[in-house]
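Colleague: fold the stuff below for me.
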Amino acid sequence: MKILFDSVMPYADAFFSSIGECKSFESGVLGDIDLAEADVLLTRSTTKVDKQLLLKAEHAKFIGTATAGINHFDVKAIEQHGAHWTSAAGCNARAVAEYVLASLLYLAINDEIELAGKSCAIVGVGEVGRQVASIVNALGMSIVLYDPPRAELESTFTSASFDEVISADFISLHAPLINDGKYPTRHMFNDIVLNKMNANQYLISASRGELIDTNALLARFRLKSKSAASGVSQCTAPQLVMDCWEDEPTISTELMTHCRLATAHIAGHSLEGKARGTSILYDKLCEFLAVDNVLNLRDFLPIYEMPENLMAHIRAFDMDTLSLATLNNIVKCFYDIENDDSFFRQHMAKSDQITPIRKNYPIRREFDAVSVRLQNPVAKQQLSALGFKVL
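Modeller: This is a model prediction of the structure:
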């Protein structure tokens, strides 16, 4: 059995060499001969699996993506090809939730607002949305859950109305891109919706950039600038945290200038998140082939090298204050969102392409990569709820 996998999938050779003959390929450089010989094709989002590719991969019977999203898969074409397809849904949920937490803390500290008591609408309550809801709840925020398709499938789940969503203080997007049907999500934040929002609200884009109509959003910012210059009442637009952009990998650099935080679609790019994608595909391929899955992700992840200042911040958090500032210091030891924002703006000053940043993104670890020991029961409960491994 010949297994062809994307070279950026961590530990892929170690996982899949126990099953068959492995060969890696560079994203965007997929040879015809390699495709023709592949029984198993494992990709990431940079490889579009469509009719044209499948014509070259005539022997492929198992096609998987080590990502949560499948917008790069022509599912109908794959099924007509007679191949089994799968994804690594949920693999980066923890990393995305930690990105949202870093965003919330940054905004709270810089705008001098208390998060407790503020409302946060979560659009799309799959694995990522559930993880974000857990974090939002741990911060003492009120949660607005919006997912009509899930409400139709699950009698125990009730979706909020969209009016409740667009009246929330914070709105965090975690829905898939759906172009048609009963509940389309493409441009769900269009001119009509954006017109109902204001500058005291925060919109976090961490799922698919096409959920927001970029042109409509830019029109709001342009109108805001024009009204400010004329001295008349300002037309307002929400505060933006943008990780996912419309028309990637080419993005609107004009929109970037209006963002409070801007990053290169890397919210889910933790080492654990990427490696978990590999591990999930390994488990699913083993199931498909009816062989034992004897390997586990924890066998490969390196020991976390704890920053020197992390324990000092942990000790401060173990005191009575439990301030957002101290929590932010802890989070920044794992993920400094301001660094990503700064690097992104420097790069995009010379280009409108985000691919190089994503391809060369440095290793980032998730919160539970290290165990922390606390005495304060309130601190233990809060850090545990935020995803830390607490002893």
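Colleague: make it CA atoms for all contacts and neighbour counts henceforth
Modeller: Noted.
Colleague: for the stretch 151-300 of the chain, which segments count as helices?
Modeller: Secondary structure of the stretch 151-300 of the chain by DSSP state H, counting those that start in this stretch: the helices cover 162-165, 191-194, 214-230, 253-256, 271-289.
Colleague: tell me which of the ones you listed sits most buried.
Modeller: helix 271-289 (a mean of 21; mean count of other C-alpha atoms under 10 Å).
Colleague: tell me the helix or strand right after that helix.
Modeller: Per DSSP states H and E, the first helix or strand lying C-terminal to helix 271-289 is helix 310-317.
Colleague: around residue 248, count how many other residues there are.
Modeller: Residue 248 has 17 neighbouring residues, counting by other C-alpha atoms under 10 Å.
Colleague: tally of neighbours for residue 187?
Modeller: There are 19 residues near residue 187, going by other C-alpha under 10 Å.
Colleague: that one: what's it in contact with?
Modeller: For residue 187, the contact set (C-alpha atoms under 8 Å, 6 or more residues apart in numbering) comprises 210-213.
Colleague: sequence B follows; please return its structure for comparison with A:
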Amino acid sequence: MEKLRPCLQGARVLVTDPVDDLLLEALRAVGAQVDYRPGISRGELLALVPRYEALVVRSRTRVDREVLERAGNLLVVARAGVGLDNVDLEAARERKVRVVNAPGAATQSVAELTIALMIAAARRLRESMELASRGVWKKVVGVELYGKTLAVVGFGRIGRRVAEIARAIGMDIIAYDVVDIRGHAEKLGARVAEDLHSALAEADVVTLHVPLTPDTYHLMSWEEFKAMKRGSILVNTSRGAVVDSEALLWALNEGVVATAALDVLEHEPPATEAEKRLAQHPRVILTTHIGASTVEAQRRVAIETVRRLLEALAEARGCSR
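Modeller: Sure thing, here's the model as predicted:
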């Protein structure tokens, strides 16, 4: 990156969400002028963004068409994380704004949380912990994951890592994706489902690892829950809007889903009546979107994001590497 220093000297970068100090230090090391404003309001962002050539965000800040239209000098948007659903990619393309992210940096951390939530759901840990906190020493009987069938919906980096760990536990893996995953599945000893509903019908546990797109919005809704095996477990560490909260609430109350373990909701914190009821439901384990929130993942995210950001910014400024 030192070779890029002459090109990036004085580049103005706005960072609007909390990031690892490593990212900030790397930007300053090449001479960029960094304005670190985690928690900046929408109004402040719209007022300030015209001054900057690069914008760094995580999940909170929405880089929509309005923001991009205000950002007359913007060359690069960097999402310090995996997904890009909070960036209007079409509007960015129209304005020739490059968009970069760190797709592989959080794989291990999200996979580990997925397995942890799976185990917590199987062993009914929320119920047991709540009893213990009240001084009630009552045994809560769960189930083992060994020998159970896990449907991995979305067989990308994270889905494959989850499948690898689950195989080590002794689970049978069935994988589903809209792209050809036969090669990856064969390497991991997983079976490939012909369609989503057939995977859901066979699984004792369903884990979701798909990006949020128009095609995956409410991917898990009424018909999908009706297709699931009765008494199964649902885990979602991908994007909240992949699951229809009202349909999930119905599935829980009908006993179709025994336990839902969720790291994400469509609105965070819960905003709709269904989401609030899910958060309070005795058979829902809910965490606060912590999939990538480990020291190790955040450092990998910082390293990968800053590398991609600086390369894109140098290219956009017309500098040769």
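Colleague: re earlier: turn the helices of the stretch 151-300 of the first structure into TSV, including distance to residue 339 of the first structure.
Modeller: Listed next are the helices of the stretch 151-300 of the first structure as TSV, based on distance: least, C-alpha to C-alpha, whole Å:
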stretch	distance to residue 339 of the first structure
helix 162-165	30
helix 191-194	29
helix 214-230	25
helix 253-256	15
helix 271-289	17
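Colleague: out of those helices, the one nearest residue 35 of the first structure is which?
Modeller: helix 271-289 (18.0 Å; C-alpha to C-alpha).
Colleague: if we can go back for a sec, quick one: buried ones out of the contacts of residue 187 of the first structure?
Modeller: 210-213 (16 or more other C-alpha atoms under 10 Å).
Colleague: just put the residues you listed in a markdown table and tack on distance to residue 313 of the first structure.
Modeller: Compiled in a markdown table, these are given as follows (distance: C-alpha to C-alpha, whole Å):
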| residue | distance to residue 313 of the first structure |
| --- | --- |
| 210 | 38 |
| 211 | 37 |
| 212 | 37 |
| 213 | 40 |
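Colleague: from those, which land in strands?
Modeller: Per DSSP state E, strands hold no members of those.
Colleague: closest to residue 371 of the first structure among those?
Modeller: residue 211 (37.0 Å).
Colleague: quick one, what contacts the aligned residue in the second structure for the closest one?
Modeller: Aligned by TM-score structural alignment, residue 211 of the first structure pairs with residue 242 of the second structure. Contact analysis of residue 242 of the second structure by C-alpha under 8 Å, 6+ apart lists 210, 212, 216-220, 266.
Colleague: please identify the helix or strand for the alignment partner in the second structure of residue 106 of the first structure.
Modeller: Matched across to the second structure, residue 106 of the first structure falls on residue 120, judged by TM-score structural alignment. If you go by DSSP H and E, residue 120 of the second structure is part of helix 107-122.
Colleague: buried sites along whichever helix or strand comes after that helix?
Modeller: Per DSSP H and E, helix 107-122 of the second structure leads on to helix 125-133 as the next helix or strand towards the C-terminus. By neighbour count with 16+ other C-alpha under 10 Å, helix 125-133 of the second structure contains the buried residues 125-128.
Colleague: what's the closest of those to residue 287 of the second structure?
Modeller: For those, the nearest to residue 287 of the second structure is residue 126 (11.4 Å; C-alpha to C-alpha).
Colleague: next up, the contacts around the closest residue to that closest one other than its chain neighbours.
Modeller: Spatially, and ignoring its direct neighbours in sequence, residue 126 of the second structure is nearest to residue 285 (6.6 Å; C-alpha to C-alpha, 6 or more residues apart in numbering). Applying C-alpha under 8 Å, 6+ apart to residue 285 of the second structure gives the contacts 117, 120-121, 126, 259-262, 279.
Colleague: residue 285 of the second structure pairs with which position in the first structure?
Modeller: Using TM-score structural alignment, residue 285 of the second structure pairs with residue 261 in the first structure.
Colleague: kindly report the same for residue 171 of the second structure.
Modeller: Aligned by TM-score structural alignment, residue 171 of the second structure pairs with residue 141 of the first structure.
Colleague: surely its match meets residue 114?
Modeller: No - assessed by C-alpha atoms under 8 Å, residue 141 of the first structure is found out of contact with residue 114, at 9.4 Å.
Colleague: so those two - more neighbours on which side?
Modeller: Under the criterion of other C-alpha under 10 Å, the comparison of residue 141 of the first structure against residue 114 puts residue 141 first, with 19 against 15.
Colleague: just give me the neighbour total for the closest residue to residue 296 of the second structure other than its chain neighbours.
Modeller: Here the nearest residue to residue 296 of the second structure in space, its sequence neighbours aside, is residue 109; by C-alpha to C-alpha, 6+ apart that works out to 8.0 Å. For residue 109 of the second structure, the neighbour count with other C-alpha under 10 Å is 19.
Colleague: map residue 109 of the second structure onto the first structure.
Modeller: In the first structure, residue 109 of the second structure lands on residue 95 (TM-score structural alignment).
Colleague: same question, residue 161 of the second structure
Modeller: Using TM-score structural alignment, residue 161 of the second structure lines up with residue 131 in the first structure.
Colleague: helix, strand, or coil at that match?
Modeller: Counting by DSSP: H, G, I helix; E, B strand; the rest coil, the backbone at residue 131 of the first structure sits in helix.
Colleague: list the contacts of it.
Modeller: Contacts for residue 131 of the first structure (C-alpha under 8 Å, 6+ apart) come out as 93-94, 97.
Colleague: make JSON lines from those and add distance to residue 223 of the first structure and neighbour count to it.
Modeller: Putting those into JSON lines (distance: C-alpha to C-alpha, whole Å; neighbours: other C-alpha atoms under 10 Å) gives the following:
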{"residue": "93", "distance to residue 223 of the first structure": "36", "neighbour count": "22"}
{"residue": "94", "distance to residue 223 of the first structure": "37", "neighbour count": "25"}
{"residue": "97", "distance to residue 223 of the first structure": "33", "neighbour count": "27"}
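Colleague: how close does the match of residue 106 of the first structure sit to residue 294 of the second structure?
Modeller: 19 Å (C-alpha to C-alpha, to the nearest Å).
Colleague: just want to know which of those two has more residues nearby.
Modeller: Shown here are residue 120 of the second structure and residue 294; by other C-alpha under 10 Å, residue 120 has more neighbours (17 against 14).
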